[in-house]
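*Asks:* My questions are about this predicted structure, shown below with the sequence.
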Amino acid sequence: MYALKNFDFDEETIYKNRWIIQFVLIVVPFMGSLDASIVNVVLPSIKKDLGINLSLSSLIVSSYIITVATTIIIFGKLGDLKGKGRVFLYGIIVFIFGSFLCSISPNITILIISRVIQGIGASIVMANNQGLTAIVFPPNERGRALGLSGSAVALGSILGPALGGFIMTYLSWHFIFLINIPIGLISFIVGYKTLPARNSTSDVKLDKYGAFVFFISIFILFSSLLVSQDMGFSNLYVILGFFIGFVFLFFFIRLEKKLKEPMLNLNLFKIKSLSFNLVCAFIYYFISSSINLIIPFYLSDTFNYSQSQISTIILVNPLIMFFIAPVSGYLSDKIGPKKVTLAGLFIIICSMILMIRLDENSLKVYILASLCVFGFASGTFNSPNTTLVMSTVKSEYLGITGSINSLIRNLGMASGTSISTSILYHQMSSLAGHKVEDIVSSYFVYGMKSVFVVLLTLSITAFILSNIDKKLDFDKN
């Protein structure tokens, strides 16, 4: 990869190629979204083919999630130190290699190792694509670029189930990973010719001790979150895991405060706009993952809808998001991201109010309308919120800020899934008068409504925080 160390482009060339570069920046997130949605569809087939139990098959998903979460900050910092374009290209290579290994995996051990490698590649890309977008696009075009990225992720979610069904009908599960290879190679070739990959002039070294302690803390915390979905938050091992994870996180913060050149500059969080918008992002992904968990069970256990009916209904959310996200990005560029973000949060509140009214007698048209409103809110909120986050820091911190934003997304999704599950089962158990360990249709709606009350409270909190944040002068960034 010698050539990656020597090529460079001037700003005029970068600006001229900015939309070609954007194609590269959105393809890998698209593949990641497509991959995630396909894997969920074909997981039962992989379980049967490899002769494994449910716990092992769940590791196929969780190993990827944990890998991304534990390494994304590290690769964001490396992008700032070594050049985001170059690190991004290496990420594509690792992702392709991991996908190839997944496609030829003969057993669960090799498949999980391959998923870890694939997760490392995805983490490298995710840690640097937002920072590259902020570099390549001027502020008045950044919203549109990020909006297209949101549409690409939504499109991956839309195509995943259908493509997974097609592959399992005519081929084998191995091909869900093989399709990443040609797409990844095209992205690498185009990116190699267009991405800015400047040599770093900094002598700063990566804080290896900080990186190690951070890795351990996030690994334990995310593992505890994922395990809590089955074991509950009251389980002794889960409580112990959270305690140990937070102890390591405490030591990480103490260590970073003492270093002149830390891996994570904690002073970034003193920027009120950055912190507030990260909290809003966390709340959105918490809400989104909770809805994605609750609604399919609601449709299945309350109305006995078939799998195809459920798939069709839940596709409404990403489909609406696919069309709205670019429009939201365009409006963000025209009238400012703060106004569009507030509009998105307000619509989220409206969607939560609609969902609280869901019950055993809800009409299908009302369910679809509720999901449409949330899809509209998602498409409206995402890109301007990311624009606000990425516009609060200096260029040398774009990589680490983008990776923090991605970590917050993963943390919000994992937390939403775990906590909403706990609330659901706690409320069902409370109504039943004994501990409920599986979904009981007669108690489900009561538990679901409790989850939506929490989600409504969180969405109102995010709206208030976003209103408090009035100091970001976007036009000057």
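*Replies:* Alright, I've got the coordinates. Numbering: from 1, shown residues only.
*Asks:* When you work out contacts or count neighbours from here on, use the C-alpha atoms and nothing else.
*Replies:* OK.
*Asks:* just so I have it, where are all the helices in the stretch 1-150 of the chain?
*Replies:* Here the stretch 1-150 of the chain has its helices, by DSSP state H, counting those that start in this stretch, at 11-16, 18-50, 54-82, 84-103, 108-136, 139-170.
*Asks:* May I see those arranged in CSV, with distance to residue 346 and mean neighbour count as well?
*Replies:* Output for the helices of the stretch 1-150 of the chain, formatted as CSV (distance: least, Cα to Cα, whole Å; neighbours: other Cα atoms under 10 Å):
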stretch, distance to residue 346, mean neighbour count
helix 11-16, 35, 14
helix 18-50, 26, 20
helix 54-82, 29, 23
helix 84-103, 35, 24
helix 108-136, 25, 25
helix 139-170, 19, 22
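*Asks:* here comes the other one, which I'd like you to weigh against the first:
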Amino acid sequence: MDDPPASGTPSNRLLLLTVGIAVFMTSLDITIVNISLPTISLEFGVSTATISWVIMGYLLVMCSFLPAFGKLGDLKGYHRIFSTGYLVFVAGSFLCGISGSAAMLIGSRLLQGVGASMLSALTTAIVMIALPRAARGKGLGIVAMFASLGIALGPAIGGFITTYLTWHWIFFINVPVGIAGFFIALRTVPKNSLPGRQKFDYAGAVLIFFAILGILFVLNQGQALGWTSFPVVLSLLGAFVFAALFIRRERSIPYRVFNIGLFRVRDYALSNLATLMVMLVFSGALFLLPFYLEYVRGLPPDIAGLVLTIPSGAIFLAGPLFGALSDRIGPRIPSAASAVALALGFIAIARPGVTGDDALLYGGLVLIGLGVGGFIPSNSVQVMALAPEGEVGSVSSMLLTIRNLGSTLGVAVFEAVLAGVVLAGITGPFVADAIPPGLLLDAFRVAFLFGGFTSVLAFITVMATRKKRKFAA
């Protein structure tokens, strides 16, 4: 097919805006609610465990529906699914805002998660089909920039709204922004070529939904409920059963939710493995850094929060730059260089002691942000270049699914590494305030060095891909 218009045209700038709004809102709503949970819990008179489903329900639904909506985009059109996603997200946000009970709020968040999944599943696919080959990496970098803004600004915006307005406005602010994004999407999102009368595999969609749901539940709740507890073990077994049934079904029918045969393509499998490793170490670092800054470095929460904006700021800067670089020289070298920056960043933050060496700490955080910000758009181009015709949406959604699985796995792995080192050096319970600072510092160092080692493995994985590849049209 012919190349789309240049990326600098007004229509493509508006398209990047509507895609950017979508990823900004869906990312923002992961972090904006956290700070208001104590207030919401108190107002509704429910436990922390109950109100935590406001966060977990949104994440589980958003991630588990991704493969289904990616395939629906291929079959029914990206324009249709993406635009509808805006309406569902806005409706869920409004219902969250007017919620008068915890049950209604959690249910509305599930609906909001469905809308977020419809939007998120197709963002990469839309950029790939709408922009010319020479501008796709830069476009994906701009999308990563919007996502980093959403994650970084969420706690600050949520705290401001909860303090000076009410928590209800955390959700109401999505309504006008989402409506604006919807009308821009109607005008700018292209209508991709659709296949003939092809069935949608509803049974396969259900199977992969429950497989992903089970895995995410185990990774999210394993530490809290106990890895050998009945709900965790049952969820893990269920996830394996559903995954096995899904793979068996997808091999036996022509109209698949996802072409699992793609994982037999060496470059595709390696690129997705690198994605899993990079997102694992980044999310694990983001999980541990607040504890490190407060318990080891002794920073107050407000200063620690400011320090944690450093990686997001670096992602904001690196995304478009590395994306444009991957357009010029191909995605392999920018992806590999990003993994190197990530590894150096982890080594740097593992060096400082209890006090001092702030330059190493801050420099390491910059390198981590540059590594992730450079890797996401470059790796996206690398993966999407291998998408077969008519399957761009399903490949896009699977890439995001793997990112989310990596992010969830990262929290569990880094927490386990930290706890393992600490428990090996104490005889009592794991209480952070009571652990000797030296032992706690050693535990964080081991976790960060593990992040560096995994980043090196990601570099090796990227370099094992072929140097040249055919870009998807």
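*Replies:* Perfect, I can see it now. Remember, it's a predicted structure, so these values are computed and weren't measured experimentally.
*Asks:* After superposition, what is the TM-score?
*Replies:* Aligned and superposed, the two chains score 0.94 in TM-score terms (TM-score structural alignment, normalised by the length of structure 2); 468 aligned residues with a Cα RMSD of 2.1 Å.
*Asks:* just to revisit the earlier point, okay, the helices of the stretch 1-150 of structure 1 in TSV with distance to residue 281 of structure 1 next?
*Replies:* Below are the helices of the stretch 1-150 of structure 1 laid out as TSV (distance: least, Cα to Cα, whole Å):
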stretch	distance to residue 281 of structure 1
helix 11-16	29
helix 18-50	17
helix 54-82	16
helix 84-103	23
helix 108-136	14
helix 139-170	13
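*Asks:* right, and those - which one's nearest residue 264 of structure 1?
*Replies:* Closest approach to residue 264 of structure 1 among the helices of the stretch 1-150 of structure 1 (Cα to Cα): helix 54-82, 7.6 Å.
*Asks:* Any idea how many residues pack against the counterpart of residue 302 of structure 1 in structure 2?
*Replies:* Matched by TM-score structural alignment, residue 302 of structure 1 corresponds to residue 296 in structure 2. The local packing of residue 296 of structure 2 (other Cα atoms under 10 Å) involves 22 other residues.
*Asks:* so residue 296 of structure 2 touches residue 441, yeah?
*Replies:* Yes - with contacts counted by Cα atoms under 8 Å, residue 296 of structure 2 reaches residue 441, the gap being 6.4 Å.
*Asks:* Which neighbours do the two have in common?
*Replies:* Residues touching both residue 296 of structure 2 and residue 441 (Cα atoms under 8 Å, 6 or more residues apart in numbering) are residue 354.
*Asks:* Checking residue 438 of structure 1 next. Helix, strand or coil?
*Replies:* coil (DSSP: H, G, I helix; E, B strand; the rest coil).
*Asks:* With adjacent residues omitted, what lies nearest to it?
*Replies:* residue 425 (7.9 Å; Cα to Cα, 6 or more residues apart in numbering).
*Asks:* For the one you found, what is the enclosing helix or strand?
*Replies:* Taking DSSP states H and E as the criterion, residue 425 of structure 1 maps to helix 398-432.
*Asks:* go on, residue 216 of structure 1?
*Replies:* helix 208-231.
*Asks:* can you tell me what part of structure 2 that helix aligns to?
*Replies:* So helix 208-231 of structure 1 sits over residues 202-225 in structure 2, by TM-score structural alignment.
*Asks:* ditto for stretch 423-431 of structure 1
*Replies:* So stretch 423-431 of structure 1 sits over residues 417-425 in structure 2, by TM-score structural alignment.
*Asks:* which residue is nearest the centroid of structure 2?
*Replies:* When Cα atoms, centre = their mean is applied to structure 2, the residue found nearest the centroid is residue 404 (4.6 Å).
*Asks:* That one pairs with which position in structure 1?
*Replies:* So, by TM-score structural alignment, residue 404 of structure 2 is matched to residue 410.
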